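Enquirer: Sharing a model prediction with you, sequence too.
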Amino acid sequence: LGNWKKSHLEILEALKKGKEVVDIQVENALLKRALGYEFVEVTKELTDAGLLVTKEVTKQQAPDTTAAIFWLKNRKPNEWRDKSQTELSGGIKVSNPYEGLTEEELRKLASRDG
């Protein structure tokens, strides 16, 4: 299939454009969910005259914090990612009491401590 798509570039381009359309739709749905939205709920009942609308109610879908967090982490990662980076400056000084001792002196100290 991959080779066929490569030899038929017009099909490959059409498939890519189809993916882009769906990607945009998903992005829009995620944003809508993150912000919350209003919708009309329609109730229909079956009567002798057929299916009739009996009630229309405007409802609110509350914003979804998970969708908002996901959106922000991906759109503004420097400000919203979980892992933050801290840069430290300066040096670390390590004091070594055995600095300057010869191998023989170190061996004597090691045998004495054992």
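Expert: Great, that's in hand.
Enquirer: For the rest of this, base every contact and every neighbour count on C-alpha atoms.
Expert: Will do.
Enquirer: any chance you could map the strands in this protein?
Expert: Counting by DSSP state E, the chain has these strands, from start to end: 37-47, 50-61.
Enquirer: for the first one, packing partners?
Expert: For strand 37-47, the helices and strands in contact under the criterion 3 or more Cα pairs under 8 Å, 6 or more residues apart in numbering; DSSP states H and E are strand 50-61.
Enquirer: ok so, going back, now the strands of the chain in a markdown table, please, with extra columns for mean neighbour count and distance to residue 84.
Expert: Formatted as a markdown table, these follow (neighbours: other Cα atoms under 10 Å; distance: least, Cα to Cα, whole Å):
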| stretch | mean neighbour count | distance to residue 84 |
| --- | --- | --- |
| strand 37-47 | 11 | 32 |
| strand 50-61 | 11 | 32 |
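Enquirer: Got another one to weigh against that:
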Amino acid sequence: MADFFGVSEKTVNAWKKAHPEFLQSTTRGKMMADAEVADRLYQRALGYSHPAVKIMQFEGAPVVVPYTEHYPPDTPAASLWLRNRQPWKWRDRTQHEIMGENGGPIESISTVTNDPIEAAKIYAKLMNL
């Protein structure tokens, strides 16, 4: 916006502080732009169709042929939409909390053993088996 008005960013920020209606207007503009992008992302995620025309030539004369252009659903767009709208369901990483006995801290193992039976006992204790 500063470039458009030919001023510095600092000046635009001062205008926002001095003129609440200017701040509200810029905020509304950002919200409208965000809504438009969200709508387009949504359409891309689901796939969409729209009327279009092809212009061809037949025996030297232009011919306009109407048709419906179809764009199939876009998996990355759907994934982005879902990860942002419902992160608790769709996030890429899941968190696992590991606890010791009765929900307490995990006890450290101070001795390393080569005995498979002893190692199994330690493992079973750590896993509360």
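Expert: Received it, and whenever you're ready, just let me know what you need. Here the structure is a predicted model, which is why all the values come from computation and not from measurement.
Enquirer: Quick TM-score on the pair, please.
Expert: Here the TM-score of the superposed chains, computed with TM-score structural alignment, normalised by the length of the first structure as the reference length, equals 0.70; 92 aligned residues with a Cα RMSD of 2.3 Å.
Enquirer: Kindly present the strands of the first structure as JSON lines, with separate columns for distance to residue 6 of the first structure.
Expert: Supplementary listing: those in JSON lines, determined by distance: least, Cα to Cα, whole Å:
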{"stretch": "strand 37-47", "distance to residue 6 of the first structure": "42"}
{"stretch": "strand 50-61", "distance to residue 6 of the first structure": "44"}
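Enquirer: between those, which one is nearest to residue 13 of the first structure?
Expert: strand 37-47 (34.3 Å; Cα to Cα).
Enquirer: Could you check the angle that closest one makes with strand 50-61?
Expert: Between the axes of strand 37-47 of the first structure and strand 50-61, defined by axes from the mean of the first three to the mean of the last three Cα atoms, to 10 degrees, the angle is 160 degrees.
Enquirer: starting at the chain centroid, how far to strand 37-47 of the first structure?
Expert: A distance of 34 Å separates the C-alpha centroid of strand 37-47 of the first structure from that of its chain, computed with Cα atoms, centre = their mean, to the nearest Å.
Enquirer: which helices and strands does the longest helix anywhere in the second structure pack with?
Expert: With secondary structure taken from DSSP state H, the second structure has its longest helix at helix 20-46. Packed against helix 20-46 of the second structure by the contact rule (3+ Cα pairs under 8 Å, 6+ apart) you find helix 9-18, helix 75-85.
Enquirer: whereabouts in the first structure does that helix align?
Expert: Mapped onto the first structure using TM-score structural alignment, helix 20-46 of the second structure covers residues 9-35.
Enquirer: out of everything not next to it in sequence, what's closest to residue 91 of the second structure?
Expert: Nearest-residue entry for residue 91 of the second structure: residue 83, 5.2 Å, with adjacent residues in sequence omitted and distances by Cα to Cα, 6 or more residues apart in numbering.
Enquirer: Correct me if wrong: that neighbour contacts residue 77.
Expert: No - taking Cα atoms under 8 Å as the contact criterion, residue 83 of the second structure and residue 77 are not neighbours in contact, 9.9 Å apart.
Enquirer: count of neighbours near residue 44 of the second structure?
Expert: A total of 18 residues lie near residue 44 of the second structure under the criterion other Cα atoms under 10 Å.
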